[in-house]
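[1] Below are the sequence and a predicted model; questions follow.
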Amino acid sequence: MPKTIFITGASSGIGKAAAKRFAEQGWNVVATLRNPADETELCNSERLLVTRLDVQDKASIGAAVDAAVACFGGIDVLVNNAGFSLFGVFEALSPQKIQEQFAVNVFGLMDVTRALLPVLRQQGGGTIINVSSSGGVITVPLMSMYHATKFAVEGFSESLSYELASQNISVKLIEPGAVRTQFGARMFSEFAHDPSLASYDFYIEKIKALYAGMLTGDTSSAEQVADVIFGAATDRSARLRYVIGEDIAKLVRTRREMGEESYLALMREQFLSSGA
């Protein structure tokens, strides 16, 4: 019997690439997105269910899980992929946008996980794959709220992995660096600007230029990330973290292996000199 994967945020980028990758490998795929009527590439078929799920709408989460179980009999793997990033200095971010950032990236992920756990336990096990980010390990300027959510996902997932091991459920973290998707475009479109904070302007422009160069450099594709997700879902290992992108992997290793003072000095030199 083919296994079934349940993916959030499948309308574009990593989520859509993962849906296609697993479908190509003969899996049953539940591709969830906020507006299924707008989807043109992913279509309902014998092994592909496209259904609505908004991580901020608990009723839609429950309905999507019920639809998946009714269609395929169960769910073997959950991929929590839905998310977005605010961009801008902390002072310019509104409390409402900060609440939305946590509602989607953290509480939505938790709510979907909570809804799937009874299914996985009843089946005797399964896998939860949380799409985190290298931004859950290292930080950069102008993304403080995104980092706050991804650090939360990292801590939640690591702790959860211990308790769910008792239920034969593995938890895995996907930590990509910059990826060639619409995620970066949305990040820039979500830029928070406050004219009263003009003292930041020069620094902001320098950092934005630095990021623009990073996003046009040798970044990973959504398909490459989907390949890693497929590997994490099928490798049967107890591995927790999967870093994607050699450039970011080096920086993550530096963060984990270099002394705290040396690492912070390295990062401050890069980002403070960028704004000098």
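    Alright, I've got the coordinates.

[2] use CA for all of it now, contacts and neighbours both
    Fine.

[3] any idea which helix or strand comes after the strand ranked longest in the chain?
    When every strand of the chain is counted residue by residue (DSSP state E), the longest turns out to be strand 169-176. Following strand 169-176 in sequence order, the next helix or strand is strand 179-180 (DSSP states H and E).

[4] Do a quick rundown of the helices in the chain.
    The residue ranges that make up the helices of the chain, judged by DSSP state H, are 13-24, 58-72, 95-102, 109-123, 144-165, 183-189, 201-215, 222-234, 246-257, 260-274.

[5] List the buried residues of the fourth one.
    For helix 109-123, a neighbour-count test (16 or more other CA atoms under 10 Å) marks 109, 110, 111, 112, 113, 115, 116, 117, 119, 120 as buried.

[6] again, but for the first one
    The neighbour-count check on helix 13-24 (16+ other CA under 10 Å) flags 13, 14, 15, 16, 17, 18, 19, 20, 21, 22, 23 as buried.

[7] quick one: residue 7 and residue 113, what's the gap?
    Noted for residue 7: a distance of 11 Å to residue 113, by CA to CA, to the nearest Å.

[8] wait, I meant residue 178
    Taking CA to CA as the measure, residue 178 and residue 113 are separated by 25 Å.

[9] same deal with residue 40?
    Residue 40 is 27 Å from residue 113, where distance means CA to CA.

[10] contacting residues for the residue most central in space within the chain?
    Centrality entry for the chain: nearest residue to the mean C-alpha point is residue 131, 3.4 Å, by CA atoms, centre = their mean. Residues counted as contacts of residue 131 (CA atoms under 8 Å, 6 or more residues apart in numbering) are 79, 80, 81, 173, 174, 175.

[11] Relative to residue 192, how far out is the closest residue to it other than its chain neighbours?
    Sequence neighbours aside, residue 174 is the residue nearest to residue 131 in space, at 4.7 Å (criterion: CA to CA, 6 or more residues apart in numbering). With the distance defined as CA to CA, residue 174 ends up 27 Å from residue 192.

[12] try it against this one:
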Amino acid sequence: MAKTILITGASSGIGQAAALYFAERGWNVAATMRDPSKADPRLQHSQISLFALDVTDAESITRGIADTLGRYQKIDVLLNNAGYGLFGPIEALSDQQIQKQFATNLFGLIGVTQQVLPAMREAGEGLIINVSSIVGRFALPYASSYVATKFAVEGLSESMRYELEPFRIRVKMVEPGSIATEFGKGSKQIAVSDPYQASMNKFLAVFAKGNSAGAKPEEVAEVIYGAANDSSNRLRYLAKPGPFFWMNRLLPDAAWRRLLVKAMVK
């Protein structure tokens, strides 16, 4: 019997690539997004069902999960993928921008997870995969709000896995580096403040260069698929993390900070 995966944020990028990757390998895929009428034609696949689900709307989450269970009767894997990046100096970010960032990247993830868990507990097993980031493990300048959500996802995921282990529900994270996808193009917001403009421009140039050389969404989807089929209790799966990740791992803190400031700030 085919397994079923529910994917949030499946309209583009990693979510869309994962939907196609799993469907082509025989999985039932509930590809959710805010507006399925705008879905890419490639998602018209016999193994894929499109459902409306806005992670910032509790009622929408309820309907999306109910639609999935009505269609497939179970959810073997939840892929919490919906998210976007908010970039800029913390001084320039409005309360509304920060609240929206957390509502999507963190609170939305929590809301979907909370509503999926009863079905997984009833089934006696399940797997939650949260799309985090390498910046869930170290910070970058001009990304404080986004980085904060990913740090939170890392801690949340690690804590949840202990709580859910008695119910045979496992938790995993996929941590991509730079992504050559809409995230680097349109799925981000930028706030700028005059005193930071020159430094911010330097950061954005490095960021754009990293995206151009980053992992393709299909490469991340392959890592997600591997995690979904890994029966171990491994928590973290890197997806083409890039040189900054390894330098952060290997260099002493002072050397790492000097390198990052030189590359991205001054």
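    All right, it came through fine. The structure presented is a predicted model; accordingly, all values stated were derived computationally and were not measured.

[13] re the thing from before, who touches both of residue 7 and residue 113 of structure 1?
    Listed as contacting both residue 7 of structure 1 and residue 113 by CA under 8 Å, 6+ apart are 78, 80.

[14] count of neighbours near the nearest residue to residue 57 of structure 2 once chain neighbours are set aside?
    Of all residues beyond its chain neighbours, the one nearest residue 57 of structure 2 is residue 108 (8.0 Å), with distances taken as CA to CA, 6+ apart. Neighbourhood size, residue 108 of structure 2 [other CA atoms under 10 Å]: 23.

[15] check contacts around residue 108 of structure 2.
    Shown here is residue 108 of structure 2, whose contacts under the criterion CA under 8 Å, 6+ apart are 55, 56, 57, 102.

[16] Same list, those, but as a markdown table with neighbour count and distance to residue 260 of structure 2 please.
    Rendered in a markdown table, the data for the contacts of residue 108 of structure 2 read as follows (neighbours: other CA atoms under 10 Å; distance: CA to CA, whole Å):
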| residue | neighbour count | distance to residue 260 of structure 2 |
| --- | --- | --- |
| 55 | 29 | 34 |
| 56 | 20 | 34 |
| 57 | 15 | 38 |
| 102 | 21 | 25 |
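
[17] Just tell me what residue 166 of structure 1 corresponds to in structure 2.
    In structure 2, residue 166 of structure 1 lines up with residue 166, judged by TM-score structural alignment.

[18] Give me the neighbour count for its match.
    In terms of burial, residue 166 of structure 2 registers 12 neighbours under the definition other CA under 10 Å.

[19] cool, and residue 238 of structure 1?
    Residue 238 of structure 1 - counted by other CA under 10 Å - has 12 other residues nearby.

[20] Just give the nearest non-adjacent residue to it, would you?
    For residue 238 of structure 1, the spatially nearest residue (CA to CA, 6+ apart) is residue 170, at 7.0 Å.

[21] okay but that neighbour is in contact with residue 160, surely?
    No - here residue 170 of structure 1 does not reach residue 160: they are 9.1 Å apart, not a contact under CA atoms under 8 Å.

[22] More neighbours: which of the two?
    Here residue 170 of structure 1 and residue 160 are compared on neighbour count by other CA under 10 Å; more neighbours surround residue 170, at 24 against 15.

[23] how far away is the more buried one from residue 124 of structure 1?
    As it turns out, when the distance is counted by CA to CA, residue 170 of structure 1 lies 12 Å from residue 124 of structure 1.

[24] and what of residue 165 of structure 1?
    Going from residue 165 of structure 1 to residue 124 of structure 1 by CA to CA gives 11 Å.

[25] Also residue 184 of structure 1?
    Looking at residue 184 of structure 1 against residue 124 of structure 1, where the rule is CA to CA, the gap reads 38 Å.

[26] what about the two, which has more around it?
    Summary of the neighbour comparison: residue 184 of structure 1 and residue 124, criterion other CA under 10 Å, with residue 184 having more neighbours (18 against 12).

[27] give the contact list for that one.
    For residue 184 of structure 1, the contacting residues are residue 215, by CA under 8 Å, 6+ apart.

[28] Can you get me a residue count around the aligned residue in structure 2 for residue 209 of structure 1?
    Residue correspondence to structure 2 (TM-score structural alignment): residue 209 of structure 1 is matched to residue 205. One way to gauge burial is a neighbour count; for residue 205 of structure 2, by other CA under 10 Å, it gives 12.

[29] Which contacts among the contacts of residue 131 of structure 1 does structure 2 share?
    Cross-checking those against structure 2 gives 79, 80, 81, 173, 174, 175 as conserved contacts, using both residues aligned by TM-score structural alignment, their matches' CA atoms under 8 Å.
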